[in-house]
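Undergrad: Give me a model of this one.
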Amino acid sequence: MATQPRQQESCSEAEWTARQELAACYRIFDMMGWSESIYNHITLRVPGEEAFLINPYGLLWSEVTASNLVKIDSQGNKLCASPWPVNKAGFTQHGLFHGALDWAHAIVHTHTPDAMAVCSSADGLTPTNFYACFFAGNVAYHDFEGITVRAEEGERLLRNLGDKRVLMLRNHGPVVLGETLYEMFFNYYMLQRACEIQVKTCALGRPVTVPPEVVAVHQRDRDEVALKDFGRADFEAWVRKLDRMDTSWRE
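TA: Got it, this is the predicted structure:
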């Protein structure tokens, strides 16, 4: 993704690139209708640091820019000058995953209606559509314990996540983790699609379940069409569309 040369004097080139990519991600999510007022979070680890970037608490996702993202540590301490607070529920959950999982560089948690509906259903995500089949066997679940602001819930979140990269918080919403922002973005895109289609299919009647042996073939053949640097081409395509509408996120 092309970046502007202008950057904050107080941050490195690597951090500024991360800031621009994360700001773009917030704007794309908002453009897709996946934002929730001033709530929910997408976080990105600052390259080479034990710190991550998060949205300012009080701004809509459509107002997020590279420079107003807040840099914090896993305890929620601000590591940059910012007039904006940080949502405790955001750094409690995201700080836990960033701190405990060295591969989890990018994390998103949303409250989209369809994803929340699937999280609130007894069967969760089912292999009943093209997108959902990619996630069969690769989704973890965590029972609802209220707003995630208590550190002691962290042990159970990590245990329930296990080796998965999608954690469905029951009666709440999904958490998607990735080694890169691009991976997280594209997996979330497919998960959101899977949930939307499942909700619509269930409204029509009894869904058709795909047999396990077909799911296995479907997942195997995904590698035949996947591009290198998983999700990057998709993310950059949406950035181009975003730039045709508004470039203020780069500031």
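
Undergrad: switch to C-alpha atoms for all contacts and neighbour counts from now on
TA: OK.

Undergrad: Let me see the contact set for the spatially most central residue of the chain.
TA: Nearest to the geometric centre of the chain sits Val108, at 2.3 Å (CA atoms, centre = their mean). By CA atoms under 8 Å, 6 or more residues apart in numbering, the contact set of Val108 is His41, Ile42, Thr43, Val175, Val176, Leu177, Met184.

Undergrad: Please produce a markdown table containing those, extended by neighbour count.
TA: Below are these laid out as a markdown table (neighbours: other CA atoms under 10 Å):
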| residue | neighbour count |
| --- | --- |
| His41 | 26 |
| Ile42 | 26 |
| Thr43 | 28 |
| Val175 | 24 |
| Val176 | 23 |
| Leu177 | 29 |
| Met184 | 26 |
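
Undergrad: Could you list which of those residues belong to helices?
TA: Among these, DSSP state H puts Met184 in helices.

Undergrad: Among the contacts of Val108, which pair sits farthest apart?
TA: Using CA to CA, the contacts of Val108 span at most 12.8 Å, a distance reached by His41 and Met184.

Undergrad: circling back to that earlier point, between the contacts of Val108, which is nearest Ala203?
TA: Closest approach to Ala203 among the contacts of Val108 (CA to CA): Val175, at 24.6 Å.

Undergrad: one more to line up against the first:
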Amino acid sequence: MQTTMQTATSTDSTSSVHHNMSEQEWQMRVNLAACYRMIASYGWDDLVFTHISARVPGTEDEFLINPYGMLFEEITASSLVKVNKAGEKVSPSEFDVNPAGFIIHSAVHEARDDAHCVIHLHTNDGVAVSAQEKGLLPISQQSLFPLSNLAYHDYEGVALNPEEKVRLVADLGDAHFMILRNHGLLTCADTVANAFLYMYIMQRACEIQIKAQSGGGALTPIPAQILAGIQAASEQVTRGANGDIAWPALLRKLRRTDPSFEE
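TA: Got it, this is the predicted structure:
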């Protein structure tokens, strides 16, 4: 009886949230919740201390972000919190947010009209590469994609200073991949699917680099002329669909394993 009552309450809450917004916002919530779940499934989360944010469709200054204190594997479409560019709640929610954690995200969203989704992670391999003087090395096929569009931002301490936002976006420019030195990885894109694919590729490149370096032998760099042609090759590999080439399959996998992200 208790399980039945809990399920009914969850369903009622989801229905209430869904009916109080546009279908476009709800679909963004579903995709963003799915992204949180995928990050958790790959083991790339850091308890509750990183964020993925998305602009609410049809708005310039409203964003969705995770409830502070929830694990990525717990996040659902209806539990995501709508905030303004200061990280303050703009619609009723039983959940709190971490305004300090939104500083990096709000900086990118404000500066880039195309940055509808921003992912920032503290993975072990990502932080390890970010601590290396030469950063990401052109030693794998995976590394070429971020290297063709990669920016760096020097560490300024825990991201609590709003003044850092100006320097961060200046460093980012029009790139979609960024390494935050001594800190972690960041991607931004026009869709959740693209931002996730960018992070997946950059994270894999970092994992490969750390493994290659652990072998102790000399590494073979990829020739510069190959790096120069990688963007055109990327379009061919994904048939111009970018993240959408894999996203539907990832959603199908999530729905098979745990469809609760859509609640």
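
Undergrad: picking up where we left off before, any idea whether the residue nearest to the centre of structure 1 is helix, strand or coil?
TA: At Val108 of structure 1 the chain is in strand, as set by DSSP: H, G, I helix; E, B strand; the rest coil.

Undergrad: What's it aligned with over in structure 2?
TA: When structure 2 is aligned by TM-score structural alignment, Val108 of structure 1 is paired with Ile119.

Undergrad: Now do the helices in the stretch 51-200 of structure 1.
TA: Using DSSP state H, counting those that start in this stretch, the helices found in the stretch 51-200 of structure 1 span residues 88-100, 113-119, 130-135, 154-161, 181-204.

Undergrad: so how far is Ala34 of structure 2 from the match of Val108 of structure 1?
TA: Using CA to CA, to the nearest Å, Ile119 of structure 2 is found at 13 Å from Ala34 of structure 2.

Undergrad: Repeat that for Thr220 of structure 2.
TA: Distance of Thr220 of structure 2 to Ala34 of structure 2, given as CA to CA: 37 Å.

Undergrad: for Ala228 of structure 2, same thing?
TA: Relative to Ala34 of structure 2, Ala228 of structure 2 is positioned 33 Å away (CA to CA).

Undergrad: Which one's more surrounded, those two?
TA: Between Ala228 of structure 2 and Ala34, counting by other CA atoms under 10 Å, Ala34 is the more crowded of the two (28 against 12).

Undergrad: What is the aligned counterpart of the more buried one in structure 1?
TA: In structure 1, Ala34 of structure 2 lands on Ala24 (TM-score structural alignment).

Undergrad: tell me, stretch 124-136 of structure 1 lands on which residues of structure 2?
TA: The aligned range for stretch 124-136 of structure 1 is 135-147, by TM-score structural alignment.

Undergrad: End to end on the matching stretch, go ahead and measure it.
TA: Terminal-residue distance, stretch 135-147 of structure 2 (CA to CA): 10 Å.

Undergrad: So what touches it?
TA: For stretch 135-147 of structure 2, the external contacting residues (CA under 8 Å, 6+ apart) are 129-130, 177, 179, 198, 201-202, 204-206, 208-209, 219-222, 227, 230-231, 234.

Undergrad: repeat that for 7 Å
TA: The contact list for stretch 135-147 of structure 2 (CA atoms under 7 Å, 6 or more residues apart in numbering) reads Val129, Phe177, Ile201, Met202, Arg204, Ala205, Cys206, Thr220, Pro221, Ile222, Leu227, Ile230.

Undergrad: Tally up the residues packed near the first one, please.
TA: Look at Val129 of structure 2: counted by other CA under 10 Å, it has 27 neighbours.

Undergrad: ok, it to Ala205 of structure 2 distance?
TA: Distance, Val129 of structure 2 to Ala205 of structure 2, using CA to CA: 10 Å.

Undergrad: One more: the second one?
TA: Separation of Phe177 of structure 2 from Ala205 of structure 2 (CA to CA): 12 Å.

Undergrad: So Ala66 of structure 1 sits against Ala18, correct?
TA: No - with contacts counted by CA atoms under 7 Å, Ala66 of structure 1 stays clear of Ala18, the gap being 8.3 Å.

Undergrad: I'm done for today, thanks for sticking with me.
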